[in-house]
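Trainee: Fold the following, please.
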Amino acid sequence: MSIAMVNRPPVAIYREEQWFSRWIYAALAGVVAVTIGYFARTYDPAIGLGGWSRFREWPLLVAIGLSLPPMLVVGLLKMTTEVHPGDLRLWFGLLPTYRHVVPLAEIRAVEPVRYRPMADCGGWGIRRCRNGERVFTARGDRAVRVTLQDGSTLLIGSQRPEELARTLEQAVRNLP
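Mentor: The predicted model follows:
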């Protein structure tokens, strides 16, 4: 047996990737377009490049600088959920910008649920609901509520919550 096979990480028994809803990307693009449109309308071509030295275009530069990074982050952002033989892994981003790992031994119960993202938690992403529940979600109103041994709960957004719940229950039962 080769060394590469011995050191290979365990294969995920469940994997789900979710992109944020298209309307979120459209809203961010709208904000950028309105911002650029506003400052382009106030641009004075008579000043030309010399206007930079008079700080006339700095508001445009600041607006673009503040608008584009969130658009790029959300545009590249996706949520990935994986269940491995020993843990539940969540991360956001093509290159993971945020990771959360839950050992399966810490899971006491799981149940598929529906929730109201805006009303209950203030939207999608990495959140904390009014009841203190931690939320990891990218789209939709379906999730799996994971109750941990210490009594805290996680709400994990999923487009396939029944399958995720079944996989987690089975993986927890199969722990050594």
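Trainee: Could you use CA atoms for every contact and neighbour count after this?
Mentor: OK.
Trainee: thought Pro85 was touching Ala171?
Mentor: Yes - contact criterion C-alpha atoms under 8 Å: Pro85 and Ala171 qualify, at 6.2 Å.
Trainee: Now do the shared contacts for these two.
Mentor: Common neighbours of Pro85 and Ala171 (criterion: C-alpha atoms under 8 Å, 6 or more residues apart in numbering): Leu104.
Trainee: Tell me where the chain has helices.
Mentor: Per DSSP state H, the chain carries helices over the ranges 3-6, 22-41, 58-76, 117-121, 161-173.
Trainee: Next, the second sequence, to be compared with the first:
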Amino acid sequence: MSTVATMRPAATVFHEEQYFDWRVYAFIALVELAAGVGMFWLTRQWGPVASLLSRKGSVEFVVGLIPTVAMPFLLVFGLLRMTTVVTPTELRVWFGWVPVYRRAVQVSGIVRHQVVEYRPIADYGGWGVRAGRDGERVLNARGNRGVRLELADGTRLLIGSQRPEELAETIEAARRPDVV
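Mentor: Okay, here's the model as predicted:
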């Protein structure tokens, strides 16, 4: 009789998805609008719009249109979403629907953790993947609360969360040896 070994993924004990503040999306829309107005103005300066539109099947038109249309979608769907997952052995954070940036930390490597309130713009220059003046890495999407981790190698990591108390409790439970 043979046995088949399977690797089951660890059960998720905490899951949080955060989207960036509406102002980020409004900023992207304004940049797109400004780019569109700029393109319209340039076509009026360098030739009539009708001549540009008459070449709408041309390679140049398509190559110019793809980044203009695709860039906002890539930003909004590719980056502007932060997911935090805690399993009994690991804490993972990633940005985007298709993870463009990922960070994984073994729960056993977390020496200390605490719920904190911080100033995203003043302390770290905004939201996203950031570094503080003291080298602390920050992963946040919105708000001003999170869980600061001190890792066994001496590095510090701040995970932004809309539910920091629950995240801290989950990390504490995962650090206990009786949790499997």
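Trainee: possible to save the helices of the first structure as TSV with mean neighbour count and distance to Asp141 of the first structure?
Mentor: Shown next, in TSV, are the helices of the first structure (neighbours: other C-alpha atoms under 10 Å; distance: least, C-alpha to C-alpha, whole Å):
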stretch	mean neighbour count	distance to Asp141 of the first structure
helix 3-6	8	40
helix 22-41	14	15
helix 58-76	15	19
helix 117-121	15	6
helix 161-173	18	10
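Trainee: Mind checking these for the one nearest to Ser152 of the first structure?
Mentor: Smallest distance to Ser152 of the first structure across the helices of the first structure (C-alpha to C-alpha): 15.9 Å, for helix 117-121.
Trainee: which bit of the second structure covers the closest one?
Mentor: Following TM-score structural alignment, the aligned partner range for helix 117-121 of the first structure in the second structure is 120-124.
Trainee: For the matching stretch, give me the average deviation versus the first structure.
Mentor: After superposition onto the first structure, stretch 120-124 of the second structure sits on average 0.8 Å from its aligned residues (mean C-alpha distance after the TM-score superposition for the first structure).
Trainee: that older thread, include distance to Leu49 of the first structure when you put the helices of the first structure into a markdown table, please.
Mentor: As requested, the helices of the first structure are arranged in a markdown table below (distance: least, C-alpha to C-alpha, whole Å):
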| stretch | distance to Leu49 of the first structure |
| --- | --- |
| helix 3-6 | 57 |
| helix 22-41 | 14 |
| helix 58-76 | 12 |
| helix 117-121 | 45 |
| helix 161-173 | 55 |
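Trainee: Now Glu117 of the second structure: closest residue in space that isn't a chain neighbour?
Mentor: Closest residue to Glu117 of the second structure apart from its sequence neighbours, by C-alpha to C-alpha, 6 or more residues apart in numbering: Arg145 at 4.5 Å.
Trainee: Could you report the distance from the aligned residue in the first structure for that neighbour to Gly93 of the first structure?
Mentor: Residue pairing (TM-score structural alignment): Arg145 of the second structure is matched to Arg142 of the first structure. Here Arg142 of the first structure is placed at a distance of 20 Å from Gly93 of the first structure (C-alpha to C-alpha, to the nearest Å).
Trainee: For these two, indicate the residue with more neighbours.
Mentor: Counted by other C-alpha atoms under 10 Å, Arg142 of the first structure and Gly93 do not tie: Arg142 has more neighbours, with 21 against 17.
Trainee: what residues are up against the more buried one?
Mentor: Counting by C-alpha under 8 Å, 6+ apart, Arg142 of the first structure touches Pro112, Val113, Arg114, Tyr115, Gly157, Ser158, Gln159, Pro161.
Trainee: can you do 7 Å?
Mentor: Val113, Arg114, Tyr115, Gly157, Ser158, Gln159, Pro161 (C-alpha atoms under 7 Å, 6 or more residues apart in numbering).
Trainee: Tell me which residue of the first structure is furthest from the middle?
Mentor: Ala46 (44.7 Å; C-alpha atoms, centre = their mean).
Trainee: What separation do you get for it and Glu16 of the first structure?
Mentor: 54 Å.
Trainee: Kindly report the same for Ile24 of the first structure.
Mentor: Ile24 of the first structure sits 20 Å away from Glu16 of the first structure, going by C-alpha to C-alpha.
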